[in-house]
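**Q** got a predicted structure here, sequence first:
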Amino acid sequence: MSEPTRPGDWPRATEAEFGPPRRGEFRATPEDFVVEEILGFAPEGQGEHLWLWIEKRGLTTLEAVRHLARACGVPVRAVGYSGMKDRVAVTRQWLSVHLPGQSAPDDLAARLADCGVNVHEQVRHPRKLKRGVHRANRFQLRLTGEAIGDDLEARWAWLCRHGVPNLFGPQRFGPAGRNLARARALLARGWRKRDDREGMLLSAARSYLFNELTAMRLIDGSWRRLVAGDVAILDGSASQFSVAVVDAELSERADRLDLHPSGVLWGTGASLATDVAARYEGGLAERHAALCRGLEQAGVRMARRALRMRLGQPRLERAESVAQLDFHLPRGSFATAVLRELIDHPTLTLPVEG
């Protein structure tokens, strides 16, 4: 089993077929990168929590959370959100604020608008909005540059047919990969919650290890096909099952993107992978022993993530030197993982050593 020559410079799935992509530009303005949260259910219309459907520009989700808490006169912990959305983008998502037995300020929308947060809807619900409860995200992206050439449609069609490597995007690791460097240092001396209250550094370390494992399987082509001992994840759900023998039916289901092989998110506990799949994980543990050991000592629980994602409702439109992409991704998946298959841009590569 081979491995990437330089950590952070993970392989592209499309490169064997089309060669490396040419230089492209994205997110020149917030309007070039539009993200809309797909909740998958509707608030009930009554309850102690006020849910707000917002649109923001030039703000992180946590900045919008702080603005909402301040406007309502409540602590930040009273505000809930499901997903973290980009700063340099137009993003639409739900926030919730706990207001038991009280109304929101009459001028709440105006206060938030002054901070760059536009409120489009307000509705009550019995519970706080929790992390990761939304079903998917819709992306509308505008690309320009040399990459908008003759092979863009072919690359796009290939990804629609075969899926996209479910890599964590470079934003997970911080500017120039600094979150990963900080995670290495913290795990080496022993993780403590007071040093990483939001778990951001733990997440950076686990995400890096997952990307390294995905890279191993990208190199030999098994990122989109099952191998003996894999743990398969059903597309669009959290359902998973162990695969002792890869038969024709399972191979056909993987080929039509009905299910995907999975990789480990490192932590404590026993992996469900066996046989060939377990050997990939063993190689990962050997290569990154310090990170794996640090995560185990931190007590984070082992989990799994699909190695591949399917583009939902994909559409590509071109007009001269501009391409407009429209697609859905499951929650937790990164549009930058799609973009790096289509364009070359320095922000889509993580410059780290390790």
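**A** Done, it's in.
**Q** okay, CA-based contacts and neighbour counts for the rest of this
**A** OK.
**Q** and the strands in the stretch 151-300 of the chain?
**A** 164-165, 231-234, 240-242, 259-265 (DSSP state E, counting those that start in this stretch).
**Q** measure stretch 270-277 end to end?
**A** By Cα to Cα, to the nearest Å, the extent of stretch 270-277 from end to end equals 14 Å.
**Q** off-centre distance for it?
**A** Centroid separation for stretch 270-277 versus its chain: 24 Å, with Cα atoms, centre = their mean, to the nearest Å.
**Q** which residues touch it?
**A** Applying Cα atoms under 8 Å, 6 or more residues apart in numbering, the external contacts of stretch 270-277 come out as 227-231, 242, 244, 264, 302.
**Q** give me the buried subset of the residues you listed.
**A** Among those, those buried by neighbour count (16 or more other Cα atoms under 10 Å) are 227-231, 264, 302.
**Q** can you map out the helices along this structure?
**A** With helices called from DSSP state H, the chain shows them at 15-18, 61-72, 108-113, 152-162, 178-189, 200-220, 248-255, 275-287, 289-298, 335-342.
**Q** pull out the buried residues from the fourth one.
**A** Translated: helix 152-162. Result for helix 152-162 [16+ other Cα under 10 Å]: buried residues 152-153, 155-156, 158-160, 162.
**Q** returning to that earlier point: quick one: closest of the strands of the stretch 151-300 of the chain to residue 83.
**A** strand 259-265 (18.8 Å; Cα to Cα).
**Q** which neighbouring elements make contact with that closest one?
**A** Using 3 or more Cα pairs under 8 Å, 6 or more residues apart in numbering; DSSP states H and E, the elements in contact with strand 259-265 are helix 200-220, strand 231-234, strand 303-306, strand 308-309.
**Q** what angle sits between that strand and helix 289-298?
**A** If you take axes from the mean of the first three to the mean of the last three Cα atoms, to 10 degrees, strand 259-265 sits at 80 degrees to helix 289-298.
**Q** who's in contact with strand 259-265?
**A** Under Cα under 8 Å, 6+ apart, the answer for strand 259-265 is 206-207, 209-210, 213-214, 223-227, 230-235, 253-254, 271, 281, 302-309.
**Q** list only buried entries from those.
**A** By 16+ other Cα under 10 Å, those give 206-207, 209-210, 213-214, 223-227, 230-235, 254, 271, 281, 302-309 as buried.
**Q** and residue 237, how far from residue 309?
**A** 12 Å.
**Q** ok, back up a step: rebuild the buried residues of helix 152-162 as a markdown table, extending it with distance to residue 348.
**A** A markdown table is the format used below for these (distance: Cα to Cα, whole Å):
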| residue | distance to residue 348 |
| --- | --- |
| 152 | 17 |
| 153 | 20 |
| 155 | 17 |
| 156 | 17 |
| 158 | 20 |
| 159 | 17 |
| 160 | 20 |
| 162 | 21 |
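**Q** want to compare, so here's the second one:
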Amino acid sequence: MTEFELLGPCAAGPALGRAVLKATAEDFQVDEVLDIPLAGEGEHLWLWVEKRNLNTEEAARRLAKAAGVPLRTVSYAGLKDRQALTRQWFSLHLPGKADPDLRAAENETLSILKVARHKRKLQRGAHAANGFTLRLTALQADREALDARLKQLSQTGVPNYFGTQRFGFQGGNVHDARQWAERQALPEQRNVRSRLLSTARSYLFNQVLAARVADGTWNQAQVGDLLAFTDSRSFFPAGEAECSDPRLAVLDLHPTGPMWGEGDSPAAGAIHALEQNVGAALAPLGQWLAKAGMAHERRILRLPIGGLAWHYPEPDILQLEFVLPAGCFATVVVRELVDLLPAGHTDSPCVF
């Protein structure tokens, strides 16, 4: 499947040129933003870990092995990209135990930067945001056009698509989810089941968002919409008054799209009809998610880009710095700027 099939149209206009992302791990840096004061004591050991070209789950396995504890006692707030330089928190449950020697977990791909005790374990989704530093190399684009587009995105945000990383190589996870959905059966392995259910929900959400980007309503509240604040999971219906809320204009409040699950969408009017039409076209996936007991949730359609800054350290390099809410994808910001090329090539776009 192509990127367009998995995500949908861009909102800001055609790509302004080409560039390479992730030629090295340092070109894609992620820092977890976690505003939790640590007590300095307790049965949980928290670790601030830097990873290079290493995924979160493998890092957890290495920490568990080095500490001599079961993998289930290692916790983290969220998954981070493998092909990147990332810094994130882990916690180890060590009741009645001294701090273990974790040097066996460290090498050129993993470093432990800080260690602190706390009374509670690190919960999934506990981080508020992620800070990104991206370097687009082998850049082929007009700088003035890029500057104008970046100023535009800082004011409008971008469509909050799930990135292609969610769907596996060439959308393979979508293919697998559809096969299970056709049989209305679930994989026995918990991690496979979780991955494919997440894929299906993300794909359906992207299809709704793509339809609203196409009709120009992705960043405009409509009567019948369900609205949510950037960092809130709760939502409320939009009437005429809510559609004029000034917080929409400053990117604090946003229309939302469905994260499919049990029950009908609580949206109303034309928005409900649009969501129903998308669901009908992909009915087996929606029915599969409901049968699996997934709850109907909402996700904001518009992604505000916090603290967006940029500069050109070299003529053919654009460096971007920004903050996104947890669960959002930096690559959907980049796709509103340029087409991405494979590392080492400058003649053809990436195939997703």
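**A** Perfect, thanks for sending it. Just so it is clear, the structure is predicted and the values come from calculations on it, not from any experiment.
**Q** what does stretch 101-118 of structure 1 rub up against?
**A** With Cα under 8 Å, 6+ apart, stretch 101-118 of structure 1 has contacts from 48, 50, 54-59, 64, 67-68, 71-72, 119.
**Q** ends of it, how far apart?
**A** Length of stretch 101-118 of structure 1, first residue to last, Cα to Cα: 25 Å.
**Q** quick revisit: to residue 29 of structure 1, which of the helices of structure 1 lies closest?
**A** Across the helices of structure 1, closest to residue 29 of structure 1 is helix 335-342 (Cα to Cα), at 15.8 Å.
**Q** quick check: angle from that closest one to helix 152-162?
**A** Going by the same axes, to 10 degrees, helix 335-342 of structure 1 makes 120 degrees with helix 152-162.
**Q** contacts for helix 335-342 of structure 1, please.
**A** Counting by Cα under 8 Å, 6+ apart, residues outside helix 335-342 of structure 1 touching it are 12-15, 21, 139, 147, 152, 155-156, 164-170, 329, 348.
**Q** and stretch 221-235 of structure 1, which stretch of structure 2?
**A** The alignment of stretch 221-235 of structure 1 onto structure 2 (TM-score structural alignment) spans residues 216-230.
**Q** how far does the matching stretch stretch from start to finish?
**A** 20 Å.
**Q** which residues are in contact with it?
**A** Contacting residues not belonging to stretch 216-230 of structure 2 are listed as 156, 159, 209, 212, 234-240, 243, 248, 251-257, 266-272, 300-302, 304, 325 [Cα under 8 Å, 6+ apart].
**Q** which among these end up buried?
**A** 156, 159, 209, 212, 235-238, 243, 248, 251, 253-257, 266-268, 271-272, 300-302, 304, 325.
**Q** any idea how far residue 154 of structure 2 is from residue 333 of structure 2?
**A** 10 Å.
**Q** typo on my end, it should be residue 134 of structure 2
**A** Using Cα to Cα, one obtains 16 Å as the distance from residue 134 of structure 2 to residue 154 of structure 2.
**Q** how about the contacts of stretch 270-277 of structure 1 in JSON lines, adding distance to residue 31 of structure 1?
**A** As requested, the contacts of stretch 270-277 of structure 1 are exported to JSON lines (distance: Cα to Cα, whole Å):
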{"residue": "227", "distance to residue 31 of structure 1": "42"}
{"residue": "228", "distance to residue 31 of structure 1": "45"}
{"residue": "229", "distance to residue 31 of structure 1": "44"}
{"residue": "230", "distance to residue 31 of structure 1": "40"}
{"residue": "231", "distance to residue 31 of structure 1": "39"}
{"residue": "242", "distance to residue 31 of structure 1": "43"}
{"residue": "244", "distance to residue 31 of structure 1": "47"}
{"residue": "264", "distance to residue 31 of structure 1": "35"}
{"residue": "302", "distance to residue 31 of structure 1": "38"}
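**Q** residue 200 of structure 1: which of those is nearest?
**A** residue 302 (16.3 Å).
**Q** show the contacting residues for the counterpart of that closest one in structure 2.
**A** In structure 2, the residue paired with residue 302 of structure 1 is residue 296, using TM-score structural alignment. Counting by Cα under 8 Å, 6+ apart, residue 296 of structure 2 makes contact with 258-263, 265.
**Q** same thing with residue 182 of structure 2?
**A** Counting by Cα under 8 Å, 6+ apart, the residues that residue 182 of structure 2 touches are 284-285.
**Q** at 7 Å what do you get?
**A** Counting by Cα atoms under 7 Å, 6 or more residues apart in numbering, residue 182 of structure 2 touches residue 284.
**Q** can you tell me how far whatever residue of structure 1 lines up with it is from residue 289 of structure 1?
**A** For residue 182 of structure 2, the aligned position in structure 1 is residue 188, judged by TM-score structural alignment. When distance is defined by Cα to Cα, residue 188 of structure 1 is 11 Å away from residue 289 of structure 1.
**Q** do the same with residue 344 of structure 1
**A** 32 Å.
**Q** for those two, indicate the residue with more neighbours.
**A** residue 344 (19 against 12; other Cα atoms under 10 Å).
**Q** and the residue lying closest to the more buried one once chain neighbours are set aside, how many neighbours?
**A** The spatial neighbour of residue 344 of structure 1 that comes closest, neighbours along the chain excluded (Cα to Cα, 6 or more residues apart in numbering), is residue 23 at 4.4 Å. Other residues near residue 23 of structure 1 number 15, with proximity taken as other Cα under 10 Å.
**Q** equivalent analysis for residue 144 of structure 2, please.
**A** 9.
**Q** looking at structure 1, name the residue matched to it.
**A** Per TM-score structural alignment, the equivalent position to residue 144 of structure 2 in structure 1 is residue 150.
**Q** span of stretch 261-271 of structure 2 from start to end?
**A** End-to-end distance for stretch 261-271 of structure 2, by Cα to Cα: 17 Å.
**Q** for it, grab the matching residue range in structure 1.
**A** The alignment of stretch 261-271 of structure 2 onto structure 1 (TM-score structural alignment) covers residues 267-277.
**Q** distance between the matching stretch and the chain's centre?
**A** Put simply, stretch 267-277 of structure 1 sits 22 Å off its chain's centre (Cα atoms, centre = their mean).
**Q** same thing with stretch 204-219 of structure 2?
**A** Centroid displacement of stretch 204-219 of structure 2 relative to its chain, using Cα atoms, centre = their mean, is 17 Å.
**Q** hmm, back to that, quick one: closest of the strands of the stretch 151-300 of structure 1 to residue 123 of structure 1.
**A** Among the strands of the stretch 151-300 of structure 1, strand 231-234 sits nearest to residue 123 of structure 1 (Cα to Cα), with 32.9 Å.
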